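Chemist: got a predicted structure here, sequence first:
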Amino acid sequence: MIVGAYEHPDRIIKDRSVATVHAEVARGALADAGLTMDDVDGLFAVGGDITLPGLALADYLGLTGLRYVDTSMTGGSSPVCMIGHAAAAIADGRCRVALITLAARARSSRPAPIGRETPDVPFEQVYGSSTLGMYALAAMRHMHEFGTTSEQLAEIKVAASLHAQHNPRALLRTPVTVEEVLASPLVSDPLRRMDCCVVSDGGGAVVMVAADVARDLERRGVRLLGQSETVGHTDNGTIGLTATAARWTAPRAFAEAGVGPDDIDYASIYDSFTITVLETLEDLGFCDKGKGGAFVADGALRAPFGRLPINTDGGGLCNNHPSMGGMSRLVEAVRQLRGEAAPEVQVADCGLALVHGSGGRIGSRHVAATAILAAEGA
């Protein structure tokens, strides 16, 4: 049961360390749950350039009663992986109050270079491979195979901007039109500047607890019904540019939860680029492969009345993306299920939500994680 959630209010944090941001979001999530640091016996932490983050943050936060530590780093999918890990640890009796925290200063500090020991670096980085270039390649291939258009990709940015105007903390709050997205500078054909996520500082945290702990808390909780994670990679050269690993995680998460795509009221989907959302929607089963362009058209993603409202905080495209956006996706899903999203974008009677995180690069190698969440009593 998720009983606490908190997103850091700032998007530019020049005067504090990553450890301080971790501490601020941890305290925020615990206060939201009605708990304290003394209650935490499971720590799940990721983000920033902290060496041995489990050790360093346990010391920094003053956590003395830890029984379980997890610092699995899977990029933007890390928090969605970690809620599954925390649920398993709680079910196994290894901890009862799990604090899951993410923090980074991607905008205010220079990112760490990719490690030379990473196996792909000598074969790919020397030829100019980049995150932007890989997503542009995926978008171009999707357009070639299925007739997807730049106008359809732009619909995803438009929906994010319409939601972000109601989020006072969003980095970009001005609504944009399809025409304005298409008029933004081309950065890597066919992706334009508005097809790309923002770069921000920030972080967030959630608190998961055992059922007996939840019963003693006043805060309304959110249940984890199903979760799955996996790795998608090049398979020694077999590159699939138009598919993501969600095609494996979604069926398992839905089966575990006992629901299907048609049952979902709201979706938080990782949106590093507009093409990320479109391909993920297909692989999650919300539409057939190749039909994502038609699915997102005509306001389908806009809250509160679209066919599938997504990323009602503005997402990574407009709100917040501190190098890893999975925590923001998770926190907004909790808000929706509690009925605490901005009133203008709150989905009526939101009972079931899907959260999907992606870490790495689609089209080459990435980790996908899908979770199905339910409102308490739903």
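Modeler: That came through fine.
Chemist: hey, let's count contacts and neighbours off CA atoms from now on
Modeler: Fine.
Chemist: now what about stretch 18-37, what contacts it?
Modeler: 3-8, 47-48, 50, 57, 60-63, 99-105, 202-207, 217-219 (CA atoms under 8 Å, 6 or more residues apart in numbering).
Chemist: derive a ChimeraX selection command for the buried subset of these.
Modeler: Here is the ChimeraX command that selects the buried residues among the contacts of stretch 18-37 (16 or more other CA atoms under 10 Å):
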select :3,4,5,6,7,8,47,48,57,61,63,99,100,101,102,103,104,105,202,203,204,205,206,207
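Chemist: so what's the residue count around the residue nearest to residue 213 when sequence neighbours are not counted?
Modeler: Nearest residue to residue 213 in three dimensions, chain neighbours excluded: residue 96, at 7.5 Å (CA to CA, 6 or more residues apart in numbering). A count of nearby residues for residue 96, using other CA atoms under 10 Å, gives 25.
Chemist: in contact with residue 251, which residues?
Modeler: So residue 251 contacts residue 284 (CA under 8 Å, 6+ apart).
Chemist: host element of it?
Modeler: Using DSSP states H and E, residue 251 sits within helix 246-257.
Chemist: and the helix or strand just after that helix, how far from the chain's centre?
Modeler: Going down the chain from helix 246-257, the next helix or strand is strand 266-269, by DSSP H and E. Distance, stretch centre to chain centre, for strand 266-269: 9 Å (CA atoms, centre = their mean, to the nearest Å).
Chemist: make sure residue 313 is actually in contact with residue 167.
Modeler: Yes. Assessed by CA atoms under 8 Å, residue 313 is found in contact with residue 167 at 6.0 Å.
Chemist: who has more neighbours, these two?
Modeler: Using other CA under 10 Å as the criterion, residue 313 and residue 167 rank with residue 313 on top: 32 against 21.
Chemist: how about residues contacting stretch 220-237?
Modeler: With CA under 8 Å, 6+ apart as the criterion, stretch 220-237 contacts 1-4, 81, 84, 87, 214, 239-240, 244-245, 248-250, 252-257, 334, 337-338, 362-376.
Chemist: quick check on the residues you listed: which are buried?
Modeler: Looking at the contacts of stretch 220-237 with 16+ other CA under 10 Å, the buried ones turn out to be 1-4, 81, 84, 87, 214, 240, 244-245, 248-250, 252-254, 257, 334, 337-338, 362-376.
Chemist: this is the other structure I want to compare:
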Amino acid sequence: MTALASPPRRKVAIAGVALADCGRVDDRTPYALHAQAARRAVADSGLDRTVIDGFASAGLGTLAPVDVAEYLGLRPRWVDSTAVGGATWEVMAAHAADAIAAGHANAVLLVYGSTARADVKARRRTANLSFGSRGPLQYEVPYGHTLIAKYAMAARRHMHQYGTTLEQLAAVAVQARAHAAANPDAMFRDPITVDDVLDGPLIADPFTKLHCCIRSDGGCAVLLVAEEYLPDAAKAPVWILGTGEYVSHTAMSQWDDFTVSPAAVSGRLAFERAGLAPAEMDIAEIYDAFTYMTLVTLEDLGFCAKGEGGAFVEKGRIGPGGELPVNTDGGGLSACHPGMRGLFLLVEAVRQLRNEAGSHQWLRPDGTAPRLAVASATGGWFCSSATVVLGRD
């Protein structure tokens, strides 16, 4: 029997990105933020909304993403509602890129919206982050392990094992704020110092308030399309060059090493599939719910050796004008964090690659926009990770 030849895989690019209203949003529902971001991303692409035949969202609705798609007036033939925490959106981008490449969809819209800050303010939800007491978590809940405590415990282990200091962790927050200072969309823009971080109220040892992400409202959207749609697009494409995903644990007792995040696997896979090395990246957009996340993810992506993250983030290396600008919009520590920030990483990376970031645009030494970027997100308490390598060429 003669084997049938596989159809050629199509190249996939991001054609449209957009933010919904972010920061303090008291007059919109999460559904409205989804719709606002979706409309803006489609308009940014210059394509007609009728090309969209794939849809992905998570965390909202009775039948996510079915009722969100209905709210947006979409009837997709390909859907994804993966939910692995903050890494959800990079996982979805990887799945969407594979589906488009294989011909199962032509244009996939990824959308997120949340009023996490407004909901707590209005007492529509609590700020409790214990995540329940069923399943594997039931064995840790009696000890008071909130999400913040889990990250704090991992940070303490890195400090013990490698000599990482509180000042080095604080430097991550200081440099994130320096990026945010140039971004008019960032929620907090006033400069901070290492002493400001160290002297703040203690949240979970060793984290003070400024070691932790802000709580905001907001939304965003990303439109991925097959290469044949690009001649009709309004903007130059940003190509999906490589992706990787990996899950690690739920119970902290099942995590082999608190100093190694699942980005060690997702990053390696993404760079291998892109045929590129970390040293070739111009910028990095990294999920930063806490300062330790940035530090350990930089290690695990290969930007420095294990245990050297503390030294790597010192002396402005990841800030504006640094050797490797990280979270150029200000990140979850200063710009916005509505609950699951992974999709914002892709939006910011695309804007930087397009030279559309305005007052917080980073330029290469030759005065040109970055050509390569990596977006790497973490979910849960280092439970999941997904990494996407993006490029203009």
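Modeler: Alright, I've got the coordinates. Only a predicted model underlies this, so the values are computations on that prediction, with no experimental measurement involved.
Chemist: find residues that contact each of residue 313 and residue 167 of structure 1.
Modeler: residue 319.
Chemist: would you list every one of the helices in structure 2?
Modeler: Listed in chain order, the helices of structure 2 (DSSP state H) span 30-45, 66-71, 88-102, 116-121, 147-162, 166-181, 194-198, 263-274, 291-301, 309-312, 331-334, 342-354.
Chemist: where in structure 1 does the third one fall?
Modeler: Counterpart in structure 1 of helix 88-102 of structure 2, with TM-score structural alignment as the criterion, is residues 78-92.
Chemist: mind checking how far the matching stretch is from the chain centre?
Modeler: 15 Å.
Chemist: show residues contacting that stretch.
Modeler: 1, 42, 44, 46, 68, 70, 72, 74, 95-98, 100-102, 208-210, 224, 227-229, 326-327, 330, 355-357, 359, 369-371.
Chemist: and the aligned partner of residue 258 of structure 1 in structure 2, how many neighbours?
Modeler: Using TM-score structural alignment, the partner of residue 258 of structure 1 in structure 2 is residue 275. Neighbour count for residue 275 of structure 2, taken as other CA under 10 Å: 11.
Chemist: residue 62 of structure 2 now?
Modeler: So residue 62 of structure 2, with other CA under 10 Å, has 9 neighbours.
Chemist: map it onto structure 1.
Modeler: Under TM-score structural alignment, residue 62 of structure 2 pairs with residue 51 in structure 1.
Chemist: average offset of the helix holding residue 251 of structure 1 relative to structure 2?
Modeler: On superposition with structure 2, the average gap between helix 246-257 of structure 1 and its aligned counterparts reaches 0.8 Å (mean CA distance after the TM-score superposition for structure 1).
Chemist: thought residue 297 was touching residue 155 of structure 1, still the case?
Modeler: Yes. Using CA under 8 Å, residue 155 of structure 1 is in contact with residue 297, at 6.3 Å.
Chemist: of these two, who's got more company?
Modeler: Neighbour totals were compared for residue 155 of structure 1 and residue 297, and residue 155 leads with 26 against 15 (other CA under 10 Å).
Chemist: could I get the contacting residues of the more buried one?
Modeler: Contacts of residue 155 of structure 1 by CA under 8 Å, 6+ apart are 178, 296-299.
Chemist: what's the counterpart of it in structure 2?
Modeler: Match for residue 155 of structure 1 (TM-score structural alignment): residue 171.
Chemist: residue 178 of structure 1 now?
Modeler: Checking TM-score structural alignment: residue 178 of structure 1 goes with residue 194.
Chemist: can you count the residues close to the nearest residue to that match once chain neighbours are set aside?
Modeler: Once flanking residues are discounted, residue 194 of structure 2 sits nearest to residue 170: 5.5 Å by CA to CA, 6+ apart. Other residues near residue 170 of structure 2 come to 26 when the count uses other CA under 10 Å.
Chemist: again with residue 315 of structure 2
Modeler: Residue 315 of structure 2 has 12 nearby residues by other CA under 10 Å.
Chemist: ok, and the closest non-adjacent residue to the counterpart of it in structure 1?
Modeler: In structure 1, the residue paired with residue 315 of structure 2 according to TM-score structural alignment is residue 298. Leaving aside its chain neighbours, residue 298 of structure 1 sits nearest to residue 155 (7.9 Å; criterion: CA to CA, 6+ apart).
Chemist: can you pull the contacts of the one residue sitting closest to the centre of structure 1?
Modeler: Most central in structure 1 under CA atoms, centre = their mean is residue 326, positioned 2.2 Å from the mean C-alpha point. Going by CA under 8 Å, 6+ apart, residue 326 of structure 1 touches 76-80, 270, 356-358.
Chemist: same check on residue 180 of structure 2?
Modeler: 186, 188-189, 328-331, 334-335, 360.
Chemist: how far off centre is stretch 130-145 of structure 1?
Modeler: Using CA atoms, centre = their mean, the offset of stretch 130-145 of structure 1 from its chain centre is 21 Å.
Chemist: what about the residue mapped onto residue 20 of structure 1 from structure 2, distance to residue 231 of structure 2?
Modeler: The pairwise alignment with structure 2 assigns residue 20 of structure 1 to residue 32, based on TM-score structural alignment. Look at residue 32 of structure 2 and residue 231 of structure 2: by CA to CA, to the nearest Å, they are 31 Å apart.
Chemist: looking at these two, which is more packed in?
Modeler: Legend: neighbour count by other CA under 10 Å for residue 32 of structure 2 and residue 231, higher for residue 32 (18 against 11).
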